[in-house]
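Colleague: quick check, what structure comes out for this input:
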Amino acid sequence: MATKYLRIPRLRRVYVWELPVRFYHWLNALAIVALIVTGFFISNPLALLSNKDASHQYTMGWFRFIHFAAAYIFFFNFLFRLYWGFVGNKYANWRQFIPTSKRFFREIWVVFKIDILMLKKNGQQQEHLSIGHNAMAGFIYFLTFIAFLVQCLTGFGLYAGMSTWWLPKLFAWVPALLGGDILTRQIHHWSMWFFILFVVIHVYLVFYHDYVEGRGEMSSMGGGWKFIEEDVFEKNLHQTPNPEKTDEKK
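Modeller: Next comes the predicted model:
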């Protein structure tokens, strides 16, 4: 009887996600959850029936406070991530997110066929393997950064009229540009649904790739390390800038 053997490639332990990137990721996740939950209550306030004086009930006030506090965390965390895209290692570099070559677009198409169409032919399942983000993930994160910007502009634009601090007032021009608070609020609300959809897909794909590839995808955002096939590591070493900034262990 024929016996089938599973080929186990030689793996290299690679330090991919630096501590600032991991800190940004989890802080951003908490801020987005807080913004979504409180945003729902702000858009559809609770009808509280009580015989207590209104001044003793600050339920919606707390929702607004948490929303505004999370918004500031989200905003400055976003600015930090933009900065780290220039000073971090090559896996955090802005080149990982913006299509700058034909290879980038070719890899997007390969990942699309494998992740979406479930096609695995001619060995292409190996072509999409990257150490950090694959091309499609990087490009989707680039679109997400644009959505981050839209949320910050519209959110602080709505807040500018009620704030006494100079920072939100810098965005007072946004509602005027968009034609008023109503459309600004609608865009802000629609963008929230983009984040909800993104979170669902993001969590699914993380579990999917961790199961299919077995490279420590989930644990990497906790400790920073991934397990990369030796041939994939060598290929990526010569395709991305600043190879000397990569830490790895066999």
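Colleague: C-alpha from now on. contacts and neighbour counts both.
Modeller: Noted.
Colleague: please report how far Tyr58 lies from Arg64.
Modeller: Using Cα to Cα, to the nearest Å, we find Tyr58 at a distance of 10 Å from Arg64.
Colleague: who has more neighbours out of the two?
Modeller: Between Tyr58 and Arg64, counted using other Cα atoms under 10 Å, Arg64 has the larger neighbour count: 17 against 10.
Colleague: check contacts around Val150.
Modeller: Residues counted as contacts of Val150 (Cα atoms under 8 Å, 6 or more residues apart in numbering) are 188, 191.
Colleague: so it is in which element?
Modeller: Val150 is located in helix 135-159, with elements delineated by DSSP states H and E.
Colleague: to check against the first, give me the structure of this:
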Amino acid sequence: MRQGAMKPYYLFSPWTRIFHWVMVICTFILFFTGLYIGNPFFLGTQGMEPTFAVNNVLSMEVIRYIHFIAGYVLVISFIPRIYGFIINPGDRLLPKPWTKLYWTGIIDTKMHYMFMRSKHRPYLRNSLARSGYLAVYLMFLIEAITGFAMYYMVDPNRFLAKIFGPYTNWLVNEYMVHMIHHYVAWFIILFVIVHVYMAIRADFTEKGGEVSAMFSGIKYMEEEPDDLGDIIDTKKSKAK
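Modeller: The predicted structure is shown next:
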């Protein structure tokens, strides 16, 4: 009943939605295969791999191959994300720290999440969420750089090795590259946990279709969002 009275706002293009779900799948594949590569759960004292690795089924070689493929797919998936960013204003909801709305939004949403306010102002995407998404994109960039740097150590004669190889020296040594790659992966998983919780929480409390928006591209709101100007020119629309 309530959602029927709410106004729909088209935000996310099919390109960004495709990217989102490809990113979700690749992130989990990369994380769990990365855990295996870092610690392959060796059993006993003879260095024997688990029984499911017999006959090269899910052996270290196969796991590494899956990890590398998922890495390439994730990097390539940013192409439709960038295309969506270019063609659709709703795909550009990133932080704008040079605006007053960004900082008032940070305070407003923090107070709501700390249970100091019953609700926050209406936003298509609040300032904390915008900052979080930008942060996770930067973490993926770090993962791509450090991942490719380690991958191309195996064959320094490859073309991409000349691009990513220097990062090993810039980041001190191979061990440091590995540790950065490892710990940033855990930060990404921490973000995923918080993101899923907050999205489901928003759906229950605000009933605006926070989760379904990544299938339909549409969010629903009772009040006009404060950041509506990020997807339409509010001055022109009021003039009409």
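Colleague: picking that back up, what span of the second structure lines up against the helix holding Val150 of the first structure?
Modeller: Using TM-score structural alignment, helix 135-159 of the first structure lines up with residues 127-151 of the second structure.
Colleague: quick one: the matching stretch to the first structure mean distance?
Modeller: The superposed stretch 127-151 of the second structure is, by mean Cα distance after the TM-score superposition for the first structure, a mean 0.9 Å from where its aligned residues fall in the first structure.
Colleague: buried residues, that stretch. List them.
Modeller: Residues 127-133, 136, 139-140, 142-151 are the ones in stretch 127-151 of the second structure that count as buried (16 or more other Cα atoms under 10 Å).
Colleague: again with stretch 80-94 of the second structure
Modeller: For stretch 80-94 of the second structure, burial by neighbour count (16+ other Cα under 10 Å) applies to 80-81, 84-85, 88-94.
Colleague: from these, which land in strands?
Modeller: Secondary structure assignment (DSSP state E) places none of the buried residues of stretch 80-94 of the second structure within strands.
Colleague: mind putting those into JSON lines with distance to Phe41 of the second structure?
Modeller: Listed next are the buried residues of stretch 80-94 of the second structure as JSON lines, based on distance: Cα to Cα, whole Å:
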{"residue": "Pro80", "distance to Phe41 of the second structure": "37"}
{"residue": "Arg81", "distance to Phe41 of the second structure": "36"}
{"residue": "Gly84", "distance to Phe41 of the second structure": "41"}
{"residue": "Phe85", "distance to Phe41 of the second structure": "41"}
{"residue": "Asn88", "distance to Phe41 of the second structure": "46"}
{"residue": "Pro89", "distance to Phe41 of the second structure": "46"}
{"residue": "Gly90", "distance to Phe41 of the second structure": "44"}
{"residue": "Asp91", "distance to Phe41 of the second structure": "41"}
{"residue": "Arg92", "distance to Phe41 of the second structure": "42"}
{"residue": "Leu93", "distance to Phe41 of the second structure": "42"}
{"residue": "Leu94", "distance to Phe41 of the second structure": "40"}
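Colleague: in the second structure, which spans are strands?
Modeller: Secondary structure of the second structure (DSSP E): strands located at 7-10, 218-221.
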